[in-house]
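Student: sequence first, predicted coordinates after that:
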Amino acid sequence: GQVFLRAIPDDFDHWVSLGNEEWRFEDVLPYYRKLETDMDFHDDFHGSDGPIIARRHKLEDLLTDQIAFYNACIEAGFPANPDHNHPDATGVGPYALNNPNGIRWSTALGYINPARHRLNLTIRANCAVQRIILDGLDKKRATGVEVVSGGERFTVEAGEVVLSAGAVGSPHLLMLSGIGDPAQLEAAGITVAHNLTGVGKNLRDHPAVTVRWHCKPEFPIPPDGVGAQKVALRYTAEGSRLRNDMIKVMRFNSDERLLLMSVGIYLALSAGEIRIVSSDPGVQPVLDYNYLSDPFDIERLRNGVRLAHSLAEHPEMAQIIDSPQEPTSEQLESDDSLDEWIRRTVGTMHHISCTCKMGPASDPGAVVDQHGRVHGIEGIRIADASVMPDCPRANTNVTTMMIGERIADFIKSND
């Protein structure tokens, strides 16, 4: 966590091509700058007085395993990349992290703490929203939310409801309120209030596998608290038209003395969905990731695993590595056996997004317009990772903050 990595301009070019012309890179860059205080770079691409503090580890401060990974990538021909948040960045270098001095500099610290004493703000903890209340002609306007807190059920009225429940919670709340795919809603015993079939569809994520090696007995265990994700390799997969569509990060498992290299797809072609199964808000929806349904996704992971083993042959890496744990030498012998291992071990990078896709009303998969307003229902906006049309080629952390800033400006402008 705490990876402070921006989406790249190509991501926003794609968003614009889907009918979201107010989300060009030139439009969102001021919001990336507004929200950050970058402790390392001071130029036109970085902010210096925002609420979220970001910094990078210096190369000379990295431990042996991270330096070995960095040097292996350089000698393999990947460029040195001192700033992954530069628009043209690619290659290997330190991640920006929102944890100055080891403090998790969250949006709670950066945004809520300075504002919590404002007289026009009420913060109430331990509240669970059950549904959005719809009223007006044909039940097409939101007037508030139904909430349970401390065993009490009550209504909070609102001129506008803004959902920021995340890429799982926001579509789930819409469906609990009768907004979504009629077939799913009726199967869950929910009365349909508004047919919006894109709700919960288009689930995107960054699928990844982890390559593991046993370390040599003489390799010292890194000290506690060092953590992972200090250095990352972003690169374009062989034969891909999608720039920077792959990510590699190395870390250490002290308990098992394993060196781990994560191989992830930063722009997968496969998409899944969230399905509601009950009208009870306490019953979690089904998350169908549908990983690797597109053949190019498994091809990229396969090549990424082979590249990881190639990097492991670098002399500095070889001084650390004793033997592979998984995939085994036998699993690496053929594409079929390696693909079987990938399908069995693939998992999430925890960047679920795109389940309330932003787009024009003419797009049958779109849930909100480019100002975050839910299509066909007055008085509801969404401002979280669910509105992304596609997963950014970056961890979703900072782009989700940027979305919040941009939609906040739309609200203030009555757009």
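Tutor: Nice, thanks for sending it over. Numbering: from 1, shown residues only.
Student: okay, CA-based contacts and neighbour counts for the rest of this
Tutor: OK.
Student: who touches stretch 177-187?
Tutor: By CA atoms under 8 Å, 6 or more residues apart in numbering, the list of residues contacting stretch 177-187 from outside reads 131-134, 174-175, 190-200, 275-277.
Student: let's see which of those end up in strands.
Tutor: Using DSSP state E, the subset of those located in strands is 131, 132, 133, 134, 194, 195, 275.
Student: burial count for the fifth one?
Tutor: So the one you mean is residue 194. 20 (other CA atoms under 10 Å).
Student: and here's the other structure:
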Amino acid sequence: MTDKRRDSDPIIPQSLKGSYDTIVVGGGSSGCALAARLSEDSSRSVLLLEAGSDYPDLESMPEELKHPEGHTVVDPRFVSSYQGAPLPGGDPSLTFLRGKVIGGSGAVNGSAFLRGLPEDYDSWGSPLWSWDAVLPAFRRLETDQDFTDSWHGTEGPIGVRRYPRDQWMPHHEALYQAAVKMGFPEKADMNDPVGFGVGPTPRNFGDGLRASAAIGYVLPARERPNFTVQGDCTVTRILFEGTRAIGVEARHNGQTIRIEGDEIILSAGAISSPQLLMLSGVGPADELRALGIDVVAELPGIGKSFTDHPSAAVEFEPRPGAEYPSDCVSSSVTLICTADGSPTRNDLHIIIPVMPPVEEPGGAQWPMTFSVDLGLPESRGELRLASADPDDAPVVEFNYLREERDRARLREGVRLCVELASQSEFDSIIARRVSPLDADLASDAALDRWLEANIGTYYHTCGTCSMGSPSDPMAVVDDHCRVLGVEGLRVVDLSVVPTVMRANTNSTAIMVGERAAEIIRSERPETSTVSAMSGAERS
């Protein structure tokens, strides 16, 4: 690396000096996988920047980020909170969380590791990202401890396993038995391309650890001399010369610095990647000019195809003695099915999540919920800048339930939860239903009103920098993840996914980093490589 720092620049910390071949902005699931894989080419200098904290070894990593049980971490040290409007024209009353730590949301989420369906990836419209093209990346990223067939990997950096049935909580055993009694097929592997039925949830943990991308990818790569990881470094702007990206402006240790690179790759997620593009002058021109931002390139599609999984929670009061034990594991069982009359298969997912106790005047209360989410929603949201200040959170409008088919399918999902809970398998577990009430279930109109008041999110945001053909006026990146209209800039994270897949998103986020690294490395000859990470190397 050569030092291109200008005399007028602030003093750059030693770890950030010089100009890099590749700067990856964002150390989440995609960014960790991408940066680590790119650094396997020893001739490429790679800098990974993360706004949250970086923990360089397992000893320094907080226990909350290592637990394998699959509980969502909400500690403000590790997550950022945003507010969004769940319904069209509504108030920004929905709180949603994003990981702000090395490993990103994959270091704090519920650890479900489901893949989408083959047609989800085929719908992206590029042979580079078809199911046949991405399956090798899915296999390459995992070490599945339960299956060794052609759908699964056995030497990847992410350990995947399912809780054995003798470790399921009674709630999850009851869900499994009730679903089978109602005619749903038993499914041992929810990650095969069929994925329909009820079965154990695949989870990314192994060897007693949550297998985040920080642990699986970055930790084994840290000793490479061409790989630098820097936490507590918040990128506020992409620097351009004309329409070529030449570096980033960032805040680190209380000062503003600039770091130069031959190529900048945004992996900051479906919220922060579009926000950074727009703050830097790439986006809807009229909106940017109205905020006093000079336009570098007009891309009207940025932020305009926001997709997510809307969810609803059917709440019950457990019988005395049926509360969750303090050492319980998270949702061990998933039911995946298709709404009646739906042309999109597997568009309803039902789990019983483990919820923390709520302190009430009479003591701790243990809420028990059936949670249903809608896969492949038709409704689209929008993200736009609130101001030109990078400290101001963007305006997010989810626009859930805008389309009638979304409302109809989610209504069916709620009623299915109620029917499952009414089966005899839950007689010793459930005392009564708390919400929705019978009056809320009496008609579609009443249930719609309940949904509007109780709609939630699975934090599966996608689509704000959608991949597409350069001839598509709403496309933001091409199928090499290059930002259209500029040079030296890519986006590699879930924001490029045109629509959210019918699954939890973490495994796809890692796959996007894996596959993009493969595509990027194919664009130039490599002089030498270092070994790829494997399960054996991690142990």
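Tutor: Received, thanks. Given the structure is predicted, the values throughout are model-derived calculations rather than measurements.
Student: report the TM-score for the pair.
Tutor: Laid over one another, the chains give 0.96 as their TM-score (TM-score structural alignment, normalised by the length of the first structure), with 408 aligned residues with a CA RMSD of 1.2 Å.
Student: thinking again about what came up before, ok, of the ones in strands among the contacts of stretch 177-187 of the first structure, which come out buried?
Tutor: Neighbour-count burial (16 or more other CA atoms under 10 Å) applied to those gives 131, 132, 133, 134, 194, 195, 275.
Student: which one among the residues you listed gets closest to residue 212 of the first structure?
Tutor: residue 275 (33.9 Å; CA to CA).
Student: which position in the second structure pairs with the closest one?
Tutor: Counting by TM-score structural alignment, residue 275 of the first structure lines up with residue 384 in the second structure.
Student: before we move on, what about residue 312 of the first structure?
Tutor: Residue 312 of the first structure maps onto residue 421 in the second structure, by TM-score structural alignment.
Student: ok, that match - how many residues close by?
Tutor: 24.
Student: which residues touch it?
Tutor: Contacts of residue 421 of the second structure (CA under 8 Å, 6+ apart): 175, 430.
Student: 10 Å instead, please
Tutor: Taking CA atoms under 10 Å, 6 or more residues apart in numbering, we find residue 421 of the second structure in contact with 174-175, 178-179, 314, 316, 369-370, 415, 427, 429-430, 432-433.
Student: from the residues you listed, which would you call buried?
Tutor: 174, 175, 178, 179, 314, 316, 369, 370, 415, 429, 430, 433.
Student: residue ranges for the helices of the stretch 1-150 of the first structure, please.
Tutor: Here the stretch 1-150 of the first structure has its helices, by DSSP state H, counting those that start in this stretch, at 9-17, 25-35, 64-75, 107, 113-115.
Student: now the last one on the second structure. Mean distance?
Tutor: What that stands for is helix 113-115 of the first structure. Comparison of helix 113-115 of the first structure with the second structure after fitting gives an average deviation of 0.6 Å (mean CA distance after the TM-score superposition for the first structure).
Student: that helix corresponds to what range in the second structure?
Tutor: Helix 113-115 of the first structure maps onto residues 219-221 of the second structure, going by TM-score structural alignment.
Student: returning to that earlier point: show me which of the contacts of residue 421 of the second structure is closest to residue 360 of the second structure.
Tutor: Distances from residue 360 of the second structure to the contacts of residue 421 of the second structure, taken by CA to CA, are shortest for residue 316, at 16.1 Å.
Student: tell me which of the ones in strands among the contacts of stretch 177-187 of the first structure is nearest to residue 147 of the first structure?
Tutor: residue 131 (7.6 Å).
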